[in-house]
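A.B. asks: Okay, structure incoming, though there's no sequence with it:
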């Protein structure tokens, strides 16, 4: 799996409360510490899921699989099922415009809370865990090194850090723009996610049928 193939999935990772949370955190009193803790928590959980999925994929070896299918074909099939699940989940939640009830706690968040939130949201939110597992198993199926996921992880973290970076660079102008960006992402993120998932489904099908 090439770096260019894996990068678009970063958009799926941050769509929804994953990007809404750092926008809120960027406007808190301890925004520097909160934003850093959130991104660090996300880094740990994303990396953990990818590595575990990759190791499980590579441990299957190159032998025969179910009904004579090769191990690689089975891995691609697993990726395809995961992606379709993510697509269905994203579509079903497309009309959920209200943020989760717990998001109100972000106005008084602490770095400890922010770290836990980043770890849980980016590691174990349904679409995120599916995406991370897809990346790990896809790399394993292609015999690519797990380090090829570095670009995917870094881009995801960079997008999550953008709200706090904006406040750092632009100050009050960024604080005024963040609510507008938050509302747009909340209303349209599902469309972007579906488009990226569809692209990755096509790439997986190409490899599966090759």
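C.D. replies: The structure has been received and is ready for your questions. Small disclaimer: the values here were computed from a predicted structure and weren't measured.
A.B. asks: use CA for all of it now, contacts and neighbours both
C.D. replies: Will do.
A.B. asks: give me every residue that touches residue 3.
C.D. replies: If you count contacts by CA atoms under 8 Å, 6 or more residues apart in numbering, residue 3 has them with 148, 149, 151, 152.
A.B. asks: if I look at it, how far off is residue 71?
C.D. replies: With distances taken as CA to CA, to the nearest Å, residue 3 is found 23 Å from residue 71.
A.B. asks: Please, which helix or strand holds the nearest residue to residue 46 once chain neighbours are set aside?
C.D. replies: Once flanking residues are discounted, residue 46 sits nearest to residue 123: 5.2 Å by CA to CA, 6 or more residues apart in numbering. Residue 123 is part of helix 111-124 when elements are defined by DSSP states H and E.
A.B. asks: Quick check: which helices or strands does that helix pack against?
C.D. replies: Under the contact definition 3 or more CA pairs under 8 Å, 6 or more residues apart in numbering; DSSP states H and E, helix 111-124 sits against helix 17-25, helix 31-59, helix 126-141.
A.B. asks: now do 10 Å
C.D. replies: Applying 3 or more CA pairs under 10 Å, 6 or more residues apart in numbering; DSSP states H and E, one finds that helix 111-124 makes contact with helix 9-14, helix 17-25, helix 31-59, helix 126-141, helix 150-170.
A.B. asks: putting a second one here so we can go through both:
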């Protein structure tokens, strides 16, 4: 994907409840099983989401990426405006923002629920929809095929898998550290959301 920094985009996909769910799953009684189910959902949802966005973008006359007045670039400028508004909202409401209540139900999740969460947390999360839309627009503007999005999909899956990989490589240390990381992210979800917006704004405008 020439012109897009794949790894920061993948990080933006997972920053927020998405990576928090990954961390929670490795603290459950069956961490590997439910984490694999979650990662499968992430992989399928990201692959399908990018395909849909590429298909929609291909139907529109987006113009060239070098043309600041092209439809594709105007759409991305609108997305930047929405992200700025979201970041300001998170800052203003930082004292009252709490992580989604569904995160608290993940400790008892089984394989099927983990798979479902992986699908929904990508396909229904506004920030992820925006990222995948940007990827689709970039591909369409550069006459690139779906194969060009595979590095992005793989990077997203890798970022999602980091808590599980850490658990498998550093079992006891990771098991001890993950609850603390989980609690910190729960209390600083507003900051995580602002950072995600900031990273994505930079990526769009660069």
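C.D. replies: Structure received. Note that the coordinates shown come from a computational prediction; the quantities given were computed from them, not determined experimentally.
A.B. asks: Send over the TM-score of the superposed chains.
C.D. replies: Scored against TM-score structural alignment, normalised by the length of the second structure, the superposed chains reach a TM-score of 0.84; 197 aligned residues with a CA RMSD of 2.4 Å.
A.B. asks: quick revisit: distance from the helix holding residue 123 of the first structure to the second structure after superposition?
C.D. replies: Helix 111-124 of the first structure, aligned to the second structure and superposed, deviates on average by 0.7 Å (mean CA distance after the TM-score superposition for the first structure).
A.B. asks: the inter-axis angle of that helix versus helix 126-141?
C.D. replies: 60 degrees (axes from the mean of the first three to the mean of the last three CA atoms, to 10 degrees).
A.B. asks: Now helix 111-124 of the first structure: buried residues?
C.D. replies: 111, 113, 114, 115, 117, 118, 119, 120, 121, 122, 123, 124 (16 or more other CA atoms under 10 Å).
A.B. asks: ok, those residues vs residue 103 of the first structure, which is closest?
C.D. replies: Nearest to residue 103 of the first structure out of these is residue 117 (CA to CA; 10.2 Å).
A.B. asks: Please report how far the closest one lies from residue 89 of the first structure.
C.D. replies: 21 Å.
A.B. asks: Mind putting the contacts of residue 3 of the first structure into CSV with neighbour count and distance to residue 75 of the first structure?
C.D. replies: Listed next are the contacts of residue 3 of the first structure as CSV, based on neighbours: other CA atoms under 10 Å; distance: CA to CA, whole Å:
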residue, neighbour count, distance to residue 75 of the first structure
148, 17, 17
149, 22, 17
151, 15, 22
152, 24, 20
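A.B. asks: would you list those in CSV and tack on distance to residue 134 of the first structure?
C.D. replies: As requested, these are exported to CSV (distance: CA to CA, whole Å):
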residue, distance to residue 134 of the first structure
148, 13
149, 11
151, 15
152, 12
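A.B. asks: Look up how far residue 138 of the first structure lies from residue 17 of the first structure.
C.D. replies: For residue 17 of the first structure, the distance to residue 138 of the first structure - CA to CA - is 26 Å.
A.B. asks: and what of residue 26 of the first structure?
C.D. replies: 34 Å.
A.B. asks: Could you check how far the counterpart of residue 177 of the second structure in the first structure is from residue 27 of the first structure?
C.D. replies: Under the alignment (TM-score structural alignment), residue 177 of the second structure pairs with residue 177 in the first structure. Using CA to CA, we find residue 177 of the first structure at a distance of 11 Å from residue 27 of the first structure.
A.B. asks: So which of these two has more stuff around it?
C.D. replies: Of the pair residue 177 of the first structure and residue 27, residue 27 is the one with more neighbours under other CA atoms under 10 Å, namely 22 against 13.
A.B. asks: Brilliant, that's me finished.
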